[in-house]
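A.B. asks: here is the input, now give the coordinates:
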Amino acid sequence: MQWWDGVELWVVQLPVAVQFPVVMIVVLPLCLGVARLIDRVADWGANNPASVGAPEPDPEPETEKVAA
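C.D. replies: Okay, the predicted model is just below:
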């Protein structure tokens, strides 16, 4: 990945006032995309009926005991 080293060197040599917008234009959309992907995968996993085990039976209602 020699091209990445060239990109990194180019960004590092830029003034900070230019680095910030360049990084935000690249990193912000990338992070938003990854966050949306994780959110969709988590929603899919939560709503996937195959991932749910056998339903647990409802507990029997407690009856009141009357003292004689």
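A.B. asks: going forward, measure contacts and count neighbours with C-alpha atoms only.
C.D. replies: Will do.
A.B. asks: what are the boundaries of the helices in the protein?
C.D. replies: With DSSP state H as the criterion, the chain has helices at 2-13, 16-47.
A.B. asks: the shortest one vs helix 16-47, what angle?
C.D. replies: Yep, that's helix 2-13 we're talking about. 130 degrees (axes from the mean of the first three to the mean of the last three C-alpha atoms, to 10 degrees).
A.B. asks: please provide the structure for the following sequence as well, for comparison with the first:
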Amino acid sequence: MVDAVEQWWDGVELWLAQLAFPFQFALLMCVLLPLSLGLARLIDRVVDNASTRFNPVPKVPPAAEQEQPRKVEAGEPS
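C.D. replies: Take a look at the predicted model:
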């Protein structure tokens, strides 16, 4: 099985090496650019999930439910 994959890869590599440079560049950009962007997005999601799991954001109650500070009237002791 590994030998078959190795032979296939050698054939692809030889075919790619024999192409003219503009075709090599276009083919690699059509393949590597989407793969790189997908891998970067996957890494970003994994890091985001790990950071929220290990460092959760504290839950803050809504502003309406918080105690409002009492206004001190003139002449009242604070």
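A.B. asks: hang on, the earlier thing: export the helices of structure 1 as CSV, with columns for mean neighbour count.
C.D. replies: Shown next, in CSV, are those (neighbours: other C-alpha atoms under 10 Å):
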stretch, mean neighbour count
helix 2-13, 10
helix 16-47, 12
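A.B. asks: now what about stretch 5-16 of structure 1, what contacts it?
C.D. replies: For stretch 5-16 of structure 1, the surrounding residues in contact (C-alpha atoms under 8 Å, 6 or more residues apart in numbering) are residue 19.
A.B. asks: and for stretch 36-50 of structure 1?
C.D. replies: With C-alpha under 8 Å, 6+ apart, stretch 36-50 of structure 1 has contacts from residue 51.
A.B. asks: hmm, try it at 10 Å
C.D. replies: 31, 32, 33, 34, 35, 51, 52 (C-alpha atoms under 10 Å, 6 or more residues apart in numbering).
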